[in-house]
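> Coordinates only, no sequence provided:
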């Protein structure tokens, strides 16, 4: 009896996962030996944003939506585990593929590992060295229970070896985020269109900023200082600031809305992938605390100042256009002035960030399973 393709359950939970999973799902759909089943945990649950991202990335509608929603880390992780187990029970001989480092990643990996189902982790081995970050805990634990670990940069292999993970489980395949960027760059929405829709059009050049890490937005003092920094940069160069809903809520709760008044900070609502890609592509400078944007700016050759003291993506600093500047206002402003005066840090694209990482992943999966 001829068996059909083996099911690979691809898990997404938050918007950064969509860009990582989209090229993998597409590559699996081209395989004769493997077939994707897309599960959305609902960790990010805004319908408009979810539908916009899925449509822009050409992803099929999820085969299953667990509709977990927002909660504390413990409650959210537990809910994902409880709701994911029946999905596994209904799939014959599945493989579970998780991406990134969100709560859904560790939750679904843990359920699969306890049931003896193979676990595949895409974007394995990245480490910030900061255990205060919930994402760091998710990364370390997911890697420990994964059967196959796919890495985006060579430094990840050393991290995994130091944690006792056998080299034969690790495969350096490149960065699936860049697969998505390469595929969609011709479709990026021009900044003028995005900003006109928001009723705000800066003349000529602009900087782009995003803020969402708890260390940056949960403390009103830190958040206020960062907004003041952006306002000072904006005096010379308008700053486009798409606001994560959580960041907007923190600004409002801290009474910091007035810090945006009378400045050249152009505060926008959450943007879709193609709009953000267009803004990044055209920006003179990017200031962010996002891991994904560190990678995307390196691929685009755009100078990036990361508003953190550490990064789990060291290749963006070693090879790319990224500079760690922390949260000190004086350091941020000095780095911004230097970047604007000199054109910013030049870099090169890391190895295998070439748009074909998903094909390499599926080739290994076909060989392994």
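All right, it came through fine. Just so it is clear, the model here is predicted, and its values are computed rather than measured. Residues are numbered from 1 along each chain as shown.

> C-alpha from now on. contacts and neighbour counts both.
Will do.

> List the neighbours of stretch 27-46 that are in contact with it.
Contact with stretch 27-46 is made by 4-15, 25, 50, 61-70, 76, 80, 84, 104, 358-359, 362, 366, as judged by C-alpha atoms under 8 Å, 6 or more residues apart in numbering.

> Tell me how far stretch 49-63 lies from the chain's centre.
16 Å (C-alpha atoms, centre = their mean, to the nearest Å).

> now stretch 144-151
Stretch 144-151 sits 18 Å away from the centroid of its parent chain (C-alpha atoms, centre = their mean).

> Equivalent analysis for stretch 276-286, please.
On C-alpha atoms, centre = their mean, the centre of stretch 276-286 falls 16 Å from the chain's centre.

> And the contacts of that stretch?
So stretch 276-286 is contacted by 181, 185, 188-191, 205-209, 297, 300, 302-305, 336, 339-340, 344 (C-alpha under 8 Å, 6+ apart).

> Second structure follows, compare the two:
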């Protein structure tokens, strides 16, 4: 979702900027992977490292090992990394050690929760990247507190919203998504108004106590509003492992397999409220004007709370139910579109990167000369 608009901007740039697309294979489900590339009209990767799943240490190390060979075979003027996954940090470390400039898209976001692996990836990537592209102005203060010079930072806007605005007209119809997910046709009338749920954070789903508490709370929510629950494979496996299936109400909770981008876009746009622990969904619901209740104690995307439709409710049952009740009473957050979430972030990033590379390479040549 982040790379697709960047690739379009590279393709449209004059003069041309040739690109080699490397897919690390960190997210490795073949069906979902193929579907995502098709939904986003992404070109097939030039290189797929096929790393797959493993512990954080093993996965990061394996991406580094395989990506180093790619850089040796394809000398690059710069490496562009996005977001905060293990691949982001791994490819950054390889590039900087080989003296290749790194541009980090979605820089400067901070939850200030070092228990989150993504937070470690964000902090370390930003420390060594050369060009930092931020989605909101507050990110600059985060970076300056960490000693990063402001001249390395460019406020460019949000490429996730580029993708959303580009694809919104292609969002899948909700009824078709529900039927494809196994919903009986006669049950669709019950889901004319619904809440959308996603859960995948380890702190929420990796222990029986945490997951059981949230599922019990969601069961109570479902008595107020039917829920469509797009089940992450990790969450589904843990529900089965911990024997928590009885907490799911089959009459009021419709369980779906992992959804494609266009299906999720359609579900979000039509939902009465979204309950999630996903960072991306916090941004997308703000752009869509849909109330979002984030089942976390913190967020690295504070602008979605300050200006958008997002409310942090944590895992507290009373707070979650109160949030749902406020939405149902039409007192949920309306929010507004944040600055530069206008569908043109990728154009600004590619334009700036071109100019920065020209200056950087000229300066480097003068030093050598």
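That came in fine, so what should we check first? Here the structure is a predicted model, which means the values were calculated and not measured.

> TM-score for the pair, please.
Put the two chains on top of each other and the TM-score (TM-score structural alignment, normalised by the length of structure 1) is 0.94; 351 aligned residues with a C-alpha RMSD of 0.9 Å.

> rewinding a little: let's see which of the contacts of stretch 27-46 of structure 1 end up in helices.
Secondary structure from DSSP state H places 15, 25, 50, 76, 80, 84, 104, 358, 359, 362, 366 of the contacts of stretch 27-46 of structure 1 in helices.

> which one in structure 2 is aligned with the second one?
Correspondence of residue 25 of structure 1 to structure 2, assessed by TM-score structural alignment: residue 7.

> what does the fourth one give?
Superposed on structure 2 with TM-score structural alignment, residue 76 of structure 1 falls opposite residue 59.

> Check residue 92 of structure 1 too.
In structure 2, residue 92 of structure 1 lands on residue 75 (TM-score structural alignment).

> which residues touch the match of residue 76 of structure 1?
26, 51, 52, 53, 86.

> Show me which of those residues are buried.
Among these, those scoring as buried are 26, 51, 86 (criterion: 16 or more other C-alpha atoms under 10 Å).

> Out of the residues you listed, flag the one nearest to residue 183 of structure 2.
For those, the closest approach to residue 183 of structure 2 (C-alpha to C-alpha) belongs to residue 26, at 30.7 Å.

> so which strand or helix has the closest one?
According to DSSP states H and E, residue 26 of structure 2 maps onto no helix or strand at all.

> Likewise for the one 10 residues further on?
When elements are assigned from DSSP H and E, residue 36 of structure 2 belongs to helix 30-39.

> what range in structure 1 does that helix sit on?
Mapping helix 30-39 of structure 2 onto structure 1 (TM-score structural alignment) gives residues 47-56.

> contacting residues around the matching stretch?
Outside stretch 47-56 of structure 1, the residues that reach it (C-alpha under 8 Å, 6+ apart) are 15, 18, 44, 60, 61, 272, 273, 274.

> Can you flag the buried ones in the residues you listed?
Buried among the contacts of stretch 47-56 of structure 1 by 16+ other C-alpha under 10 Å: 15, 18, 44, 272, 273, 274.

> Tell me which residue of structure 2 matches up with the fifth one.
What that stands for is residue 273 of structure 1. Match for residue 273 of structure 1 (TM-score structural alignment): residue 261.

> Please compute how far stretch 313-329 of structure 2 lies from its chain's middle.
24 Å.

> In structure 1, what range does stretch 346-356 of structure 2 match?
So stretch 346-356 of structure 2 sits over residues 358-368 in structure 1, by TM-score structural alignment.

> Then stretch 279-289 of structure 2?
The aligned range for stretch 279-289 of structure 2 is 291-301, by TM-score structural alignment.

> Give me the contacts around the matching stretch.
Stretch 291-301 of structure 1 has contacts (C-alpha under 8 Å, 6+ apart) with 16, 177-178, 181, 280-281, 286, 288, 303-304, 306, 311-313, 316, 320-322, 346-349, 353.

> Who are the contact partners of the closest residue in space to residue 6 of structure 2 that isn't next to it in sequence?
Using C-alpha to C-alpha, 6 or more residues apart in numbering and skipping the chain neighbours, the partner closest in space to residue 6 of structure 2 is residue 346 (4.9 Å). By C-alpha under 8 Å, 6+ apart, residue 346 of structure 2 lies in contact with 5, 6, 9, 156, 158, 159, 162.

> 7 Å instead?
5, 6, 9, 159 (C-alpha atoms under 7 Å, 6 or more residues apart in numbering).

> what two of the residues you listed have the greatest distance between them?
Farthest pair in the contacts of residue 346 of structure 2, by C-alpha to C-alpha: 9 and 159, 10.8 Å.

> Who has more neighbours out of these two?
residue 159 (29 against 20; other C-alpha atoms under 10 Å).

> Give the equivalent position in structure 1 for that one.
Aligned partner of residue 159 of structure 2 by TM-score structural alignment: residue 176.

> now swap in residue 21 of structure 2 and tell me
By TM-score structural alignment, residue 21 of structure 2 lines up with residue 38.

> Its match sits in which helix or strand?
If you go by DSSP H and E, residue 38 of structure 1 is part of strand 34-40.

> what about that strand, distance to the chain center?
Distance, centroid of strand 34-40 of structure 1 to centroid of chain: 20 Å (C-alpha atoms, centre = their mean).

> what do you get for stretch 308-320 of structure 2?
19 Å.

> and if you look at stretch 295-303 of structure 1?
14 Å.

> Kindly report the same for stretch 43-57 of structure 1.
The answer for stretch 43-57 of structure 1 is 14 Å, by C-alpha atoms, centre = their mean.

> Same question for that stretch: list its buried residues.
43, 44, 45, 49, 50, 53, 54, 56, 57.

> which residue in structure 2 lines up with residue 333 of structure 1?
Aligned partner of residue 333 of structure 1 by TM-score structural alignment: residue 321.

> burial count for that match?
17.
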